[in-house]
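# Turn this into a structure:
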Amino acid sequence: MEKHSVKQSAGALYLESARILKRIEKKLGCAKGLIYGSKFGDKRKLYAIIYEVLKYREVINEIIVQSRLMAYEKIEWHLAQVLVYDLCFGRGIRCGGKLKFIIIRQRDRLRSALDRIMSCRQAVRKEDLASSSSIMASGIPRYVRVNTLKMTKVKAIERFIANGFQYIPSDLVYNAGTVDITKLREKIFTSDIHIENLLVLPPKSDLHDNEMYLNGEVVLQDKASCIPAFTLNPPPQSCIIDACAAPGNKTSHLASIIGNVGKIYAFDISPNRIKTMRELLDKAGVTCVDLKRRNFLNVNVMEYEDVEYILLDPSCSGSGIVDRGDINAESKKLCNANKNRLQSLADFQLKALKQALSFPSVKKVVYSTCSMNVEENEEVVEAALKVFGNKYKLIPVLEDWPYRGMSGYAHWKFMFRSSPKTSTTGFFVALFSRITDQQTKLNTFFKRKASFHRSLLENYDSNTKRKRKKIKRFLRFKRKNISSDKEA
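Below you'll find the predicted structure:
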């Protein structure tokens, strides 16, 4: 396992950021997972600088090339990206020693390259040089989920108002089910119209230093990411599995829904992610979760025969995420260039979904991804229904939502899709509900009844009256049979 510094100095921050950027470029993980798995203590600073470097990565690379920085100095490329960002777009070089000396020595060349690029692109502000995916993300509100294990929504609203925010009714902000971002001016906030206990703030609201966030009373979680737990909606005292649980926001959301009354088994195979998830859940006041360092695909379903609800949000291409700088674009390029990788992901997702649907007592299974690819979404769901269609049916997710699945698939109207058009990141959700034995009997009964009626019409003759009596006797027998089964 790679060893890296856990110090909190600016130099350590730069080195750890460069290490993670290198791993992202090599497709060894996504930014969020690598940051949560890092041993660097201040995740907020680490996330902030990596996100900003990714946001400006294209122009940073151009600055490095035009200034010939690598020809003049012996410095690793990704470390150069971090240092150039802080010099040209950030707060200035915050470390001392050799790294600072290198950048100060090349400062004039680097800033001249930035000026030439801005002039060439006719950019008025540095912000105009940001990647298109980051510009798209700037139009998505900051969603804040109130952690009801520690605070009520009313109390959270009061605290935001005390911090200088102004609350306005939802109907002044929402239009046809989506947020009108122009109504969310600075310090204006409202409640979401779909998700209970979700607040909507202006896009650039920075709450990382907010006391409620630091205490775990509120969670910074995109609306689309809240949909899976909200859709599953298990009652208190339920037994639940979060199959691919890290980093743990959906797990803590499930815990708040059941009020810590019940049991949640949260699975992940990475020890670092398990450790990070434990810290997050402790901060949120979650006490009903049993963390399992296991591969969900290898779980014996009979070990968990009391489980009734499963949330499955497996690894995916991440092509729906727009708030991670160029990662979204890189993911799309990778999937377009490497169909084998996309197929490999889809195969894994289908195996995981089949595993979830195999638990003997499960009533509901939510399948979700942060991908926009039909191979990982509609095709996985339809393939699972071909195997389990006699046991499960799809239930519509948020019926008043303006966007459904991709048309052309048999069950597309039952599926949920979101994107920046809906003022969220890109997400896909499907809800499977078990068909009960009683429903199966009734379905069989009505099919037979319809068959007899068709037969009656097709074979109309002088003996019709006698045939009708036979049908009536059969129907009375079936009703009595189903009624007695129901009472038993």
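# going forward, measure contacts and count neighbours with C-alpha atoms only.
Will do.
# can you pull out the helices in the stretch 201-350 of the chain?
Under the criterion DSSP state H, counting those that start in this stretch, the stretch 201-350 of the chain carries helices at the ranges 211-214, 223-232, 249-257, 271-283, 327-337, 339-357.
# how big is the angle separating whichever helix or strand comes after the last one from helix 339-357?
With elements assigned by DSSP states H and E, the helix or strand that comes after helix 339-357 is strand 364-369. Between the direction of strand 364-369 and that of helix 339-357, the angle (axes from the mean of the first three to the mean of the last three Cα atoms, to 10 degrees) works out to 170 degrees.
# elements contacting strand 364-369?
If contacts are counted by 3 or more Cα pairs under 8 Å, 6 or more residues apart in numbering; DSSP states H and E, strand 364-369 sits against helix 223-232, strand 309-312, helix 339-357, strand 427-434.
# hmm, back to that, turn the helices of the stretch 201-350 of the chain into JSON lines, columns for distance to residue 388.
Output for the helices of the stretch 201-350 of the chain, formatted as JSON lines (distance: least, Cα to Cα, whole Å):
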{"stretch": "helix 211-214", "distance to residue 388": "42"}
{"stretch": "helix 223-232", "distance to residue 388": "19"}
{"stretch": "helix 249-257", "distance to residue 388": "25"}
{"stretch": "helix 271-283", "distance to residue 388": "31"}
{"stretch": "helix 327-337", "distance to residue 388": "28"}
{"stretch": "helix 339-357", "distance to residue 388": "8"}
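# out of these, deepest packed?
Most buried of those, by mean neighbour count (mean count of other Cα atoms under 10 Å): helix 249-257, with a mean of 25.
# Provide the contact partners of that helix at residue level.
For helix 249-257, contacts defined as Cα atoms under 8 Å, 6 or more residues apart in numbering pick out 147-149, 219, 221, 225-226, 228-230, 233-236, 242, 245, 261, 264, 266, 281, 284, 286, 288-289.
# To compare with the earlier structure, here is another sequence to fold:
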Amino acid sequence: MANQNQLKTQVNTRNIALTILQSIFQDQAYTHVAIDHYFKMHKGLSKQDRAFITRLVEGTVEHCITLDYIINQFSKTKTPKMKKIILYILRLAVYQIKYMDKVPISAICNEAVKLTKKRKFHPLSGFVNGVLRTIGRKLDEVVYPKEVHDPIQYLSIMYSFPEWLIRLWLKHYPYDTVKEMCENSNKTVDTTIRCNTTRTTAYALKKELEAENITVEQGYLLDDALHIKDYDHLRAVQAFKEGKFSVQDESSMLVGHLASPKNGQRIMDVCAAPGGKSTHVAELMGNTGQVLARDIYPKKLELLEENVKRLHLKNVEIQAYNALEIDKDMVGQADIVLVDAPCSGLGIIRKKPDIRYNIHEEGIKELVCLQKDILKVVQQYVKPEGILMYSTCTVNPEENQNNVTWFTRNYPFDLVPIQDELPEPLEEDERGMIQLLPGFHHTDGFFIAKLKKRAVDLYE
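Here you go, the predicted structure:
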């Protein structure tokens, strides 16, 4: 009976994974959003089931190019010509065959055939069975590109990155660095959290989480950062419900620390949702002053409001506002303006693996223009001798260093050296900016520049 129940659970979990994959590949839903949405709608899933589904979905998306390459070695019908649902079933199964060696290949094939029939594709069940059993027997015979002969195709197939993206990175970084970025972007990482210092201390929070049998490690760079794993889901963690911490990468937390907000200051976050940086500076000011947290998307603002309430912050004012439109009443009023600009997200692929398939070169060019347009407007809010923090979660210099160079040439701002404020072993570049690469310092890929407005008459 136990084996039958276990098999039933496996069938259900694979079918759930397939449903989530459909929303990711067909509707271009973000992987983490699609998974979280399904779990919210189906709260009866066990911790083990959620963990299996999450790994299966994230792994399949993460290794999609590699999986298709393997499938095409053994299937007469190539992946672009397959029915979508059959392709997704094959991807799920090949991921298990290649990366989950504790699952018997025969069971993987059988479950894939059952899924094919369950989705009303009975005539193709033999095709699915034949392709998967052949791959199971001959996986070690797959011929991969040779790094020495075609390094771009090698990185693309071995690490599942589009070739155009590899070429883009190679324009700006050495080959070995790009290879390590690809490798790090495919690694599973623990959840990084930021202690809400208005409600507890990192030491006390660590002890509280450990009492719930959650594995906790101290942050690598910052004292108020912790890394956690072995928990079911955040909404079930008592300390989370009580607003004692937020999820935020240490790279993103650096923005608040480098901004050095003082109690009572007025801060604007012009692209605020879901609120990591807004709530962080609000905490750093000890619930004093004012943080104007603005964004254009209503659903994201709802999430921001939810986070502010959960964290018991009284100094955050949430506003629906388009960063491209000038608010004349705020000109010259902000001590600090945070500009976490919309970007390509190429630094957070390890957490959002679908990004590598959904972003394109033309889209990046449009983003560069959008970032400049936002800066043109929001720089007006900074007081003379005030601070503008520009950040992105990408590793693309066109969106980062190049934008800052353009900005300082056209507006009365100067880069502020940040080396003395950076935790070891981080180093600013020759101009005073910092570019973190994914995984190199246990962080996401992230860019930060701190700029100070010159003491000029705003109305000259």
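# that older thread, give me the buried entries from the contacts of helix 249-257 of the first structure.
147-149, 219, 221, 225-226, 228-230, 233-234, 242, 245, 261, 264, 266, 281, 284, 286, 288-289 (16 or more other Cα atoms under 10 Å).
# can you pull the buried residues of the helix ranked longest in the second structure?
Looking across the second structure with DSSP state H, the single longest helix is helix 2-27. Buried positions in helix 2-27 of the second structure, judged by neighbour count with 16+ other Cα under 10 Å: 10-22, 24-25.
# what's near enough to touch the closest residue in space to residue 432 of the second structure that isn't next to it in sequence?
Leaving aside its chain neighbours, residue 432 of the second structure sits nearest to residue 417 (4.5 Å; criterion: Cα to Cα, 6 or more residues apart in numbering). Residue 417 of the second structure sits next to 428, 431-433, 450 when contact means Cα under 8 Å, 6+ apart.
# Buried subset of those residues as a PyMOL selection?
Buried subset of those, written as a PyMOL selection, criterion 16+ other Cα under 10 Å:
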select buried, resi 428+432+433+450
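# tell me which of the contacts of residue 417 of the second structure is nearest to residue 344 of the second structure?
Nearest to residue 344 of the second structure out of these is residue 433 (Cα to Cα; 18.9 Å).
# Select, out of the helices of the stretch 201-350 of the first structure, the one closest to residue 371 of the first structure.
helix 327-337 (9.7 Å).
# list the helices and strands that closest one packs on?
Applying 3+ Cα pairs under 8 Å, 6+ apart, one finds that helix 327-337 of the first structure contacts no other helix or strand.
# Just tell me what residue 203 of the second structure corresponds to in the first structure.
Aligned against the first structure by TM-score structural alignment, residue 203 of the second structure finds its counterpart in residue 154.
# burial count for that match?
10 (other Cα atoms under 10 Å).
# how much space is there between it and residue 95 of the first structure?
Separation of residue 154 of the first structure from residue 95 of the first structure (Cα to Cα, to the nearest Å): 43 Å.
# Now do the end-to-end distance for stretch 59-79 of the second structure.
Taking Cα to Cα, stretch 59-79 of the second structure runs 18 Å from one end to the other.
# Residues contacting that stretch, please?
So stretch 59-79 of the second structure is in contact with 21, 31, 87, 90-92, 94-95, 131, 134-135, 142, 156-162, 186, 353-354, going by Cα under 8 Å, 6+ apart.
# one more time with 6 Å
91-92, 95, 157, 160, 353 (Cα atoms under 6 Å, 6 or more residues apart in numbering).
# Same question for stretch 314-334 of the first structure.
Residues contacting stretch 314-334 of the first structure (Cα under 6 Å, 6+ apart): 51, 54-55, 133-134, 137, 244, 370-372, 425-426.
# Present the helices and strands packed on strand 364-369 of the first structure as JSON lines; the columns should include distance to residue 453 of the first structure.
Shown next, in JSON lines, are these (distance: least, Cα to Cα, whole Å):
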{"stretch": "helix 223-232", "distance to residue 453 of the first structure": "39"}
{"stretch": "strand 309-312", "distance to residue 453 of the first structure": "39"}
{"stretch": "helix 339-357", "distance to residue 453 of the first structure": "35"}
{"stretch": "strand 427-434", "distance to residue 453 of the first structure": "29"}
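# Which one, of these, ends up nearest to residue 399 of the first structure?
For residue 399 of the first structure, the closest of those is helix 223-232, at 11.1 Å, according to Cα to Cα.
# quick one: that closest one aligns where in the second structure?
Against the second structure, helix 223-232 of the first structure falls on residues 250-259 (TM-score structural alignment).
# mean per-residue distance, the matching stretch to the first structure?
Compared with the first structure after the fit, stretch 250-259 of the second structure shows a mean deviation of 1.4 Å (mean Cα distance after the TM-score superposition for the first structure).
# can you give me how far that stretch is from the chain middle?
16 Å (Cα atoms, centre = their mean, to the nearest Å).
# Not counting its own residues, what contacts it?
Defining contact as Cα under 6 Å, 6+ apart, one finds that stretch 250-259 of the second structure is touched by 281, 443.
# rewinding a little: how about the contacts of stretch 314-334 of the first structure in CSV, adding distance to residue 474 of the first structure and neighbour count?
Below are those laid out as CSV (distance: Cα to Cα, whole Å; neighbours: other Cα atoms under 10 Å):
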residue, distance to residue 474 of the first structure, neighbour count
51, 69, 22
54, 70, 23
55, 70, 25
133, 64, 18
134, 66, 21
137, 62, 20
244, 49, 22
370, 51, 26
371, 51, 26
372, 50, 23
425, 55, 25
426, 52, 22
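# In a markdown table, list those along with secondary structure.
Listed next are the contacts of stretch 314-334 of the first structure as a markdown table, based on DSSP: H, G, I helix; E, B strand; the rest coil:
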| residue | secondary structure |
| --- | --- |
| 51 | helix |
| 54 | helix |
| 55 | helix |
| 133 | helix |
| 134 | helix |
| 137 | helix |
| 244 | coil |
| 370 | coil |
| 371 | coil |
| 372 | coil |
| 425 | coil |
| 426 | coil |
